[in-house]
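Quick one: sequence and predicted model below, then my questions.
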Amino acid sequence: MILSQKYPFSSFHLHRMDSKYPADAVAAAKSLQTFTFIYASMATFWLYDYACSIREEGIFLLCSRWSRVKFLYVVARYVPFLLFAAHLYLNFVPDETSNTCQFVNNICSTLSLISIVCSECFFILRTYALWNNDKVVLAAMLSTFAAVIVGSMVALFSATATAPFETSSIPGITGCYQSSGSVRLFVPFLLLFGLELMLISLTLTCAIRNWRATDSRLYVVILKHNVFYYACGLFFSAVNVLTSLLLNYAYSGMFQDFQFIIHAILATRMHLHLWHADCNRNRSAMDLTSLSQLAPAPHIESV
């Protein structure tokens, strides 16, 4: 009932309006509805994840010292709120113009780039630590990462500048999409796919070389986090490359920001888990030290 009030022409109505509106208009309207539903679902999922981890996050923000990694965490965690606000405004406010769509979309593209850069920086730093702070590995990762950022910016903003935005000609359907020329939007995800492939290769190489040489639990946790993160990145990058090349209307970009949100959730969640695990390990070591001051040595050894 609510959906039918917000969108007077639901999918059922659009099927019955085929004779009144051109097929392209109906297809575009359906794509805009799907796009809006996906963004509303993503916003709900993001808020749910935030509510589930708010206690652990509060402890981290209050108790951890400020550092570059903590700054990355704050940016990666809270920039998506701005991204959702801008996109939901664009999807729900009626009577958009092409200029308004282009302006808000540029803001969204900037926020998306900031989010994915912060998320990737987490795992570049982790990979650097896994390689024992090897400067050559760091230089290779940073140079590749810089090339990905520059290439993505050029592809995103040039596509936005040359591809016109259109709105639905069917009354009651809000939102806008790029009608043509947006095929080059696959380029950032292809570049990101290459970066993820490079990073997962470095992680697996390090794991194979050092698997028998270390028994650190945190080392194993970092390896598992990195591999899972890069596997998700490779999968979503491939999906976005295919949708950008094969689908039309708003369908072509419906999973683009979804990837950035998943990256932000994984990066911040994994960092919280690692920080709390490290704190628990340090706390256990402190407890053992305090206990050793109170108990005889043979008892400690048996403990």
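On my side now, so go ahead.

Every contact and neighbour count from this point should use C-alpha atoms.
Fine.

Now do the helices in the chain.
Ranges of helices in the chain, per DSSP state H, are 2-6, 11-16, 23-52, 54-63, 68-92, 98-130, 135-162, 186-210, 217-246, 256-292, 297-302.

Show me what the first one is packed against.
Counting by 3 or more Cα pairs under 8 Å, 6 or more residues apart in numbering; DSSP states H and E, no packing neighbours are recorded for helix 2-6 among the helices and strands.

And for the second one?
Counting contacts by 3+ Cα pairs under 8 Å, 6+ apart, helix 11-16 packs against helix 23-52.

this is the other structure I want to compare:
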Amino acid sequence: MDNPPPTSAVWEVQILAYAQIALFAFFLCEYIHLLPSEIKDIWFSRWNGRLCIINLIYIICRYTPFINFALTVYELSVSLIDGRHCRSLGLFASWICLIELECAQFAFFLRVYALWQDNRVVKLSLTILTSCLLGAGFLLQALNAHSPAARGDSFIPSCASISPGDNSVRSALWGMVAMVIFDSILMLMAIIAKFKFNYQFNSNSLAKKVYQDTIYYFILNFFIGIAAILISEKSPGPLRQLSGGLGPVATPCLACRVLLRLKQYKETGTTTVEVTDNPMRFGQNPRFRSDETFVDSSLR
């Protein structure tokens, strides 16, 4: 049978609704937990130059999930009168997700770039890599916009009953795979930076804090991407839509923590980052780098 029995389809939509509520509860707890730091380090901080970039990216990553959750509630509650209306609503939500995910990835880009101390080759490589990810995201989204959606079950009066078409599922899957590859490359570059520059990781070293945070966040984001891929591949019917909700919630949350840490290091750093006397390329052979210079390199 091509269509599941009514009881199975209704159960899947109910599970989808409960899972979306759980994701929103997680996001809301995370938002409340970081709100004091956000008020101090974002809203009451300087909005000029490089710091303005961090502030803008943070706001996009932090507040676009509210738009997505509002759209999700509407999709789960609106009557299925016109399938094209639901399709347009889903496309709009997917564009919002793409924007917030690209901004979140840029936050991870800044963290890795800080470890490489303004290395020009790495700067160019990361820029090309990020541009490729951005272009791939918009290309897959454009393909998704021109692919037809599969008609849902008429006995479920909700937009959630319209499951994505095969082309949409493949586009979303390739997008998630691309992001996992991108995160893996960034994590590898962060590990290489540790050995290339031979950071002496003292207990209070800024380099140690930045490096540990980088690896921690990349590992979490890597498993989030893998989980989204598995959900997309293994879940039936409407439950596939969970793969599109996990990443746009968890990844921006991690990115917000990354950006807040960068701001805190920028404004409160007082320790010294030590490097060895081994020659460094491009004429850089510093014995010491101040914390402010180290963090500033992530914003150039």
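Thanks, I have it. What you are looking at is a predicted structure, and each value in this text was computed from that prediction instead of being measured.

before we move on, the earlier item: quick one, which of the helices of structure 1 gets closest to residue 178 of structure 1.
The minimum distance between residue 178 of structure 1 and these falls on helix 135-162, with 8.1 Å, by Cα to Cα.

That closest one: which residues count as buried?
Using 16 or more other Cα atoms under 10 Å as the test for burial, helix 135-162 of structure 1 gives 138, 141, 144-145, 148-149, 152-153, 155-157, 159-160.

cool, and stretch 7-19 of structure 2?
9-10, 12-14, 16-17, 19.

that older thread, mind checking which of the helices of structure 1 is nearest residue 169 of structure 1?
Nearest to residue 169 of structure 1, of those and by Cα to Cα, is helix 23-52 at 6.4 Å.

what's the average distance of that closest one to structure 2?
Here helix 23-52 of structure 1, set against structure 2 after superposition, deviates by a mean of 2.1 Å using mean Cα distance after the TM-score superposition for structure 1.

Against which helices or strands is that helix packed?
helix 11-16, helix 68-92, helix 256-292.

Quick one, which of the helices of structure 1 gets closest to residue 174 of structure 1.
Using Cα to Cα, the helices of structure 1 put helix 68-92 closest to residue 174 of structure 1, at 5.7 Å.

so how far is the closest one off the chain centroid?
Centre-to-centre, helix 68-92 of structure 1 and its host chain are 10 Å apart (Cα atoms, centre = their mean, to the nearest Å).

Provide the aligned range in structure 2 for that helix.
Alignment of helix 68-92 of structure 1 against structure 2: residues 53-77, by TM-score structural alignment.

buried stuff in the matching stretch?
In stretch 53-77 of structure 2, counting by 16+ other Cα under 10 Å, buried: 54-55, 57-62, 64-65, 68-69, 71-72, 74-76.

what's it in contact with?
By Cα atoms under 8 Å, 6 or more residues apart in numbering, the surrounding residues in contact with stretch 53-77 of structure 2 are 17, 20, 24, 31, 42, 47, 86, 89, 93, 96-97, 100-101, 103-104, 107, 158-160, 248-249, 252-253, 255-256, 259, 263.

One more: stretch 233-243 of structure 2?
In contact with stretch 233-243 of structure 2 (Cα under 8 Å, 6+ apart) are residues 9, 12-13, 15-16, 19-20, 160-163, 227-229, 231-232.
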